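Colleague: I need the structure of the sequence given here:
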Amino acid sequence: MEVKINREIREYTESLFFGLSLRQFFFSILAVGVAIALYFGLRRQFGIETLSWMCVLGAAPCAALGFIRYHGMTAEQLLWAYVKSEFLMPRRLIFYSTNTYYEALQGTIQKYEKEGMKRYD
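Modeller: Next up is the predicted model:
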């Protein structure tokens, strides 16, 4: 008997339906629903080939929302992070360089500069 354990415990997802998580199953059903709605809504205006491509293109974003993760974030988390960073808390980040080595030794440098000035006087 073999028990599989994920290397990273945070990546564990419980399979509920057909090996999919609840989130993936929900968005898969949503994608099928969108494809069916597009088919029945547009079947009189377009031919079968064009209509099939429209169904695929209409269902793809819904399916992608359930499966794609970016930097460990789901689509909703990514959208919320984008809204927060661009609209709710926008700020201009300015870089000021600091020479920490110079700041740490500034007293010693000034001491030696003063001693050097005394020698030349």
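Colleague: CA atoms for contacts and neighbours, from now on please.
Modeller: Fine.
Colleague: and Val32, what does it touch?
Modeller: Residues near Val32 by CA atoms under 8 Å, 6 or more residues apart in numbering: Ala59.
Colleague: you'd agree it is in a helix?
Modeller: Yes. With DSSP: H, G, I helix; E, B strand; the rest coil as the criterion, Val32 is located in a helix.
Colleague: quick one: it and Glu49, what's the gap?
Modeller: For Val32, the distance to Glu49 (CA to CA, to the nearest Å) stands at 18 Å.
Colleague: where do the helices sit along this structure?
Modeller: For the chain, the helices defined by DSSP state H occupy 22-42, 48-67, 75-83, 100-104, 106-120.
Colleague: List of residues touching the third one?
Modeller: In this case it means helix 75-83. The contact list for helix 75-83 (CA under 8 Å, 6+ apart) reads Leu65, Gly66, Ile68, Arg69, Tyr70.
Colleague: Proceed likewise with the subsequent sequence, for comparison:
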Amino acid sequence: MEVKINREIREYTESLFFGLSLRQFFFSILAVGVAIALYFGLRSRFGIETLSWMCVLGAAPCAAMGFIKYHGMTAEQLLWAYVKSEFLMPRRLMFHPTNIYYEALHKTILRNEKEGMKRHD
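Modeller: Prediction:
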């Protein structure tokens, strides 16, 4: 008998329902609900083939939200990072260099330069 152990403890997920984590199970149920709602909401307007594709395409984003992980972020964390970087943060970053050492000793440097000029005269 072999027991799988993750190399990284942070990658551990507990399986609760049908081998899925709670997060994956929740989003899978949500995807099924969206597909059912689309089916009953649009069955009078479209044919069965078009309707089946609409159900699949409508449920896919909901199902993917439970399984997507990118750079250790869940789908909603990834979406929030995208919104922050594209809409909330400034696009144009200006770099203004500051020399903290020079600013702290500016008066002393000027005084020493003036004393040096007096000595040369």
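Colleague: TM-score of the superposition?
Modeller: The TM-score (TM-score structural alignment, normalised by the length of the first structure) is 0.72; 96 aligned residues with a CA RMSD of 1.7 Å.
Colleague: Turn the helices of the first structure into CSV, including distance to Leu16 of the first structure.
Modeller: What follows is the helices of the first structure, written out as CSV (distance: least, CA to CA, whole Å):
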stretch, distance to Leu16 of the first structure
helix 22-42, 6
helix 48-67, 14
helix 75-83, 20
helix 100-104, 55
helix 106-120, 64
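Colleague: so which of the ones you listed comes closest to Arg7 of the first structure?
Modeller: The closest of the helices of the first structure to Arg7 of the first structure is helix 48-67. By CA to CA, the value is 20.0 Å.
Colleague: So which residues make contact with the closest one?
Modeller: 23-28, 30-32, 34-36, 38-39, 42-43, 74-75.
Colleague: quick one: contacts of stretch 85-102 of the first structure?
Modeller: For stretch 85-102 of the first structure, contacts defined as CA under 8 Å, 6+ apart pick out Lys84.
Colleague: what comes up buried for that stretch?
Modeller: Judged by neighbour count (16 or more other CA atoms under 10 Å), stretch 85-102 of the first structure contains no buried residues.
Colleague: how far is it from where the chain is centred?
Modeller: From the chain centre to the centre of stretch 85-102 of the first structure is a distance of 21 Å (CA atoms, centre = their mean, to the nearest Å).
Colleague: Any idea how far apart the tips of that stretch sit?
Modeller: Using CA to CA, the two ends of stretch 85-102 of the first structure sit 34 Å apart.
Colleague: residues in the first structure aligned with stretch 104-115 of the second structure?
Modeller: Mapping stretch 104-115 of the second structure onto the first structure (TM-score structural alignment) gives no aligned residues.
Colleague: buried set for that stretch?
Modeller: So, applying 16+ other CA under 10 Å, stretch 104-115 of the second structure has no buried residues.
Colleague: And stretch 69-88 of the second structure, by the same measure?
Modeller: Ala75, Leu78.
Colleague: for stretch 33-46 of the first structure, same thing?
Modeller: For stretch 33-46 of the first structure, by 16+ other CA under 10 Å, it's Val34, Ala35, Leu38, Tyr39, Leu42.
Colleague: any idea what the second one aligns with in the second structure?
Modeller: Mapped onto the second structure by TM-score structural alignment, Ala35 of the first structure lines up with Ala35.
Colleague: Next up, the contacts around that match.
Modeller: Listed by CA under 8 Å, 6+ apart, the contact set of Ala35 of the second structure reads Cys55, Val56, Gly58, Ala59.
Colleague: how close does it get to Phe46 of the second structure?
Modeller: Distance, Ala35 of the second structure to Phe46 of the second structure, by CA to CA: 14 Å.
Colleague: and if you look at Phe67 of the second structure?
Modeller: Counting by CA to CA, the gap from Phe67 of the second structure to Phe46 of the second structure is 30 Å.
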